[in-house]
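> Give me the fold of what follows.
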Amino acid sequence: MQIISLTSKHYSLWDEYVKKHNQASPYHLLAYKNTLETTYKLTCPYLLAIENDSVVGVLPIAIFKTIFGKKSYCSLPYCDIGGALTNSRKITNKLLSSAEKQMAEQNIKQWQLRDSASLPLKPEAEIIEGSKVRMILALPDSRDELWSGFKAKVRSQVRKAEKNKLTCEVNQDSSLSEFYDVYCKNMRALGSPVHTFTWFEGINNHYQKNVHIVIVKLNEQAIAGGMIINSKQVCSVPWASSLREFNHTNANMLLYFNMLNIAIEQGCNYFDFGRSSFGQNTFKFKKQWGAQALPLAWQTRPYSNISNPAATLSTYRNIIAKLWSFLPLAATNYIGSKVRRYISL
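This next block holds a predicted model:
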């Protein structure tokens, strides 16, 4: 078995392997690597394991740089998961060892490896309150089965959105700019810096048929939007936003209902709602759709395990967020798009 650096010679083999692997995420596809490289100019020294001319393991890596210039490995930045996919634990260990040798040669001291517990889903009884988890819904075969599987309260909330005369559009010419407008306003309210518009252009261009932009409108005004990406197994929603002043319309419910339907149409087995703190409000929102928690297992090599990724954030984060929300939208868009690349979460 050989551990080699990924080159264009193996691009098709990489994606073919990822699409067949039962633990793969959309972030493992090379479309994500291409977006990292073209948008934020990150170097991505991906590794793969080859045995008898076949791929038996892959390890995505990005060289992440802080705003102060310090470099580290990250697998992967700006998403929840991006660890090794392999045929065995032995192959995983060889990939990790090769990556650490590569780190030493590049004088890089630290590597954040973002994994999660494995699919299929398991009971949540042993998960600690506040722990970071992925919220995963096992998808049925049809829209009708999805609808009938919801509790009455969820169906009522979706119907309310329809009664409020909200409409839903998918992949229209204006969808990307409308999504970005809603996203920027929502991120300002949350006190979070925004990705640059070119980041989402990159995702849209590189994922091609594996990306969908969903927009919910009221009287032709975009009031909620989401961008979903999928591999063969999993459909993920890395970015979804709605305008707070329209919360009473249940736009968010209609948005997620339509994104789930698209995932079924794409033949995905699971829908990944993204990261939440176990038991908290975003967890409860995702839980109502039938999603189950899958613990995240982030670790920093070679130093320490991180059982709770949020624990690594500065205590000043909440103060900065409050100040951020008072800045003008134009200012938060400009400043945020300049600094977001330096925030790996």
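> rest of the way, CA atoms for contacts and neighbours
OK.
> Other residues contacting stretch 111-121?
Stretch 111-121 is contacted from outside by 22-23, 72-76, 80-83, 134, 136, 292-302, using C-alpha atoms under 8 Å, 6 or more residues apart in numbering.
> err, stretch 177-194, not the other one
197, 213-215, 222-227, 239-244, 320-325, 329, 332-333, 335-337, 339-340.
> pretty sure Pro60 is touching Pro77, no?
No. Between Pro60 and Pro77 there is no contact, the gap being 10.4 Å when judged by C-alpha atoms under 8 Å.
> Which one's more surrounded, those two?
Neighbour totals were compared for Pro60 and Pro77, and Pro60 leads with 26 against 23 (other C-alpha atoms under 10 Å).
> list the contacts for the more buried one?
28, 44-47, 75-76, 82-84.
> try it again with 10 Å
The contact partners of Pro60, by C-alpha atoms under 10 Å, 6 or more residues apart in numbering, come to 6, 27-30, 32-33, 44-48, 73-76, 82-85, 99, 113.
> What about the residues you listed, which are in helices?
30, 32-33, 99 (DSSP state H).
> Can you list the residue ranges for strands in the stretch 151-300 of the chain?
167-170, 211-218, 221-230, 234-242, 270-277, 292-301 (DSSP state E, counting those that start in this stretch).
> Let me know which of those is tucked in deepest.
Comparing those by mean neighbour count (mean count of other C-alpha atoms under 10 Å), strand 221-230 ranks first with a mean of 25.
> which helices and strands sit right next to it?
strand 167-170, helix 175-190, helix 197-207, strand 211-218, strand 234-242, helix 251-265, strand 270-277 (3 or more C-alpha pairs under 10 Å, 6 or more residues apart in numbering; DSSP states H and E).
> Please generate a structure for the following sequence too, so the two can be compared:
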Amino acid sequence: MTLEVGILSKTIFETDAWISAISCSYNYTKYIVDNSVFLHVKSFIFGDRLISLPFSDYGKLTPNVYSEKFQLLIENTNVEYLEARIPDWKTETFKAFKEAGFAEAVVYRTFLLNIEESSKVLWNKLGKKIRNSIRYALKNRVELKRVESLEDLKQFYYNLYLIGARELGSPPHSFKLYENLRNFLGDKLLIDLALVDDKPIGAIVVLLGDKWANFWQNIALRKYRKFNASYLLLWNIIEELSDGNFKIFDFGRTRENTGIYFFKKKWGGDERKIYHMVYSPSKRVIPPDPHQRKYLLLSRLWRRLPLKVTNIIGSHLIGGIAL
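The predicted structure follows:
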């Protein structure tokens, strides 16, 4: 079946609820330029920027843009540059921002899986290795639980997410962010836990638009990866959304040729590009990227810190990185 991406291109990232949750969590100031929304990210370490949008696969952007207004915005806010995140199917917006002076800085990938068909048809289309991985998780008594209460959210955050973020060498989001996502998004936020003997070993966070679902986070504790919980978590969500009349499952922004890229690729989605574009008339700039040397060094250091320390200072760092 053909993906009608252009018709279904509005995602959760373009909603007021998402933008409000992010802004409130990290005290970002919102600026609107011809209906394109940018958030002001301030950081002594990583610099001041205007981004559409932090922690989002895509920005809230329109093709009605003019370079003079961007230049004026830079002068009024004293930021180093503007950053816009544009998927390849928004050709008109991409062209308009390029003509307004934005340049490509980084190209990410995503995979769009058509889930209009029944879950039974989708199951039969999965590769043999994926189906076997799902069966293996079930055979080894991996159980799934949806986060519903505040206590569930605390279990996800303190018993799983903080540990998983440190293992990856990444500063964690604040608990406040997840509270705000829960309050602003309501049932548009899905967090599912994988448990073995009642111990959380993995989780998935999915954000829901009207017919478009975004795979936003995956947590898999290194010690328990042999249980293949990520496969079961993903399939369970895809199965539910497919039978619930969703049309697209978006696997989310990923660097090409990384481990997570190949994990997402084998689910059979249509590979697409996401352009991180920057506007900086005075100098060439490169947005923060986990593959840059200074971030790799920071990541190695982060893995050695006590969990309590990562929780205290992590949200201040990640708010400034704003990837």
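> now what about the TM-score between them?
Put the two chains on top of each other and the TM-score (TM-score structural alignment, normalised by the length of structure 2) is 0.84; 301 aligned residues with a C-alpha RMSD of 2.6 Å.
> ok, the alignment partner in structure 1 of His276 of structure 2 - contacts?
The alignment partner of His276 of structure 2 in structure 1, by TM-score structural alignment, is Trp298. Going by C-alpha under 10 Å, 6+ apart, Trp298 of structure 1 touches 75, 80-83, 112-116, 132, 304-309.
> Show only the entries of those residues found in strands.
75, 112-116, 132, 304-306 (DSSP state E).
> Distance to Tyr316 of structure 1 and neighbour count for the residues you listed - can I get that in JSON lines?
What follows is these, written out as JSON lines (distance: C-alpha to C-alpha, whole Å; neighbours: other C-alpha atoms under 10 Å):
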{"residue": "Ser75", "distance to Tyr316 of structure 1": "25", "neighbour count": "27"}
{"residue": "Gln112", "distance to Tyr316 of structure 1": "22", "neighbour count": "25"}
{"residue": "Leu113", "distance to Tyr316 of structure 1": "24", "neighbour count": "26"}
{"residue": "Arg114", "distance to Tyr316 of structure 1": "24", "neighbour count": "22"}
{"residue": "Asp115", "distance to Tyr316 of structure 1": "26", "neighbour count": "18"}
{"residue": "Ser116", "distance to Tyr316 of structure 1": "27", "neighbour count": "19"}
{"residue": "Lys132", "distance to Tyr316 of structure 1": "20", "neighbour count": "27"}
{"residue": "Ser304", "distance to Tyr316 of structure 1": "22", "neighbour count": "10"}
{"residue": "Asn305", "distance to Tyr316 of structure 1": "22", "neighbour count": "14"}
{"residue": "Ile306", "distance to Tyr316 of structure 1": "19", "neighbour count": "17"}
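> Any of the contacts of Pro60 of structure 1 buried? List them.
With burial judged by 16 or more other C-alpha atoms under 10 Å, the buried subset of the contacts of Pro60 of structure 1 is 6, 27-30, 32-33, 44-48, 73-76, 82-85, 99, 113.
> follow-up on the earlier one: quick one: which of the ones in helices among the contacts of Pro60 of structure 1 is nearest to Leu254 of structure 1?
Tyr32 (27.3 Å; C-alpha to C-alpha).
> Pretty sure that closest one sits against Gln208.
No. Counting by C-alpha atoms under 10 Å, Tyr32 of structure 1 sits too far from Gln208 to count as a contact (11.5 Å).
> Need the overlap of contacts for these two.
Joint contacts of Tyr32 of structure 1 and Gln208 (C-alpha under 10 Å, 6+ apart) are Gly202.
> gap between the residue nearest the centre of structure 1 and His195 of structure 1?
By C-alpha atoms, centre = their mean, structure 1 has its centre lying nearest to Pro238, at 3.6 Å. According to C-alpha to C-alpha, to the nearest Å, Pro238 of structure 1 stands 12 Å off from His195 of structure 1.
> Give the equivalent position in structure 1 for Lys199 of structure 2.
So, by TM-score structural alignment, Lys199 of structure 2 is matched to Gln221.
> now for Ala220 of structure 2: what does it line up with in structure 1?
In structure 1, Ala220 of structure 2 lands on Ser242 (TM-score structural alignment).
> Quick one: residues contacting Lys223 of structure 2.
Contacts of Lys223 of structure 2 by C-alpha under 10 Å, 6+ apart are Ile201.
> 8 Å instead?
Counting by C-alpha under 8 Å, 6+ apart, Lys223 of structure 2 has no contacts.
> Tell me the spacing between it and Glu167 of structure 2.
10 Å.
> repeat for Tyr58 of structure 2
Tyr58 of structure 2 is 26 Å from Glu167 of structure 2, by C-alpha to C-alpha.
> for Lys98 of structure 2, same thing?
38 Å.
> do Thr93 of structure 2 as well
37 Å.
> what's the answer for Val65 of structure 2, then?
Val65 of structure 2 is 41 Å from Glu167 of structure 2, by C-alpha to C-alpha.
> again with Leu193 of structure 2
From Leu193 of structure 2 to Glu167 of structure 2 the distance is 18 Å (C-alpha to C-alpha).
> Gly252 of structure 2 now?
Distance from Gly252 of structure 2 to Glu167 of structure 2, by C-alpha to C-alpha: 21 Å.
> One more: Asn257 of structure 2?
In terms of C-alpha to C-alpha, Asn257 of structure 2 sits 20 Å off from Glu167 of structure 2.
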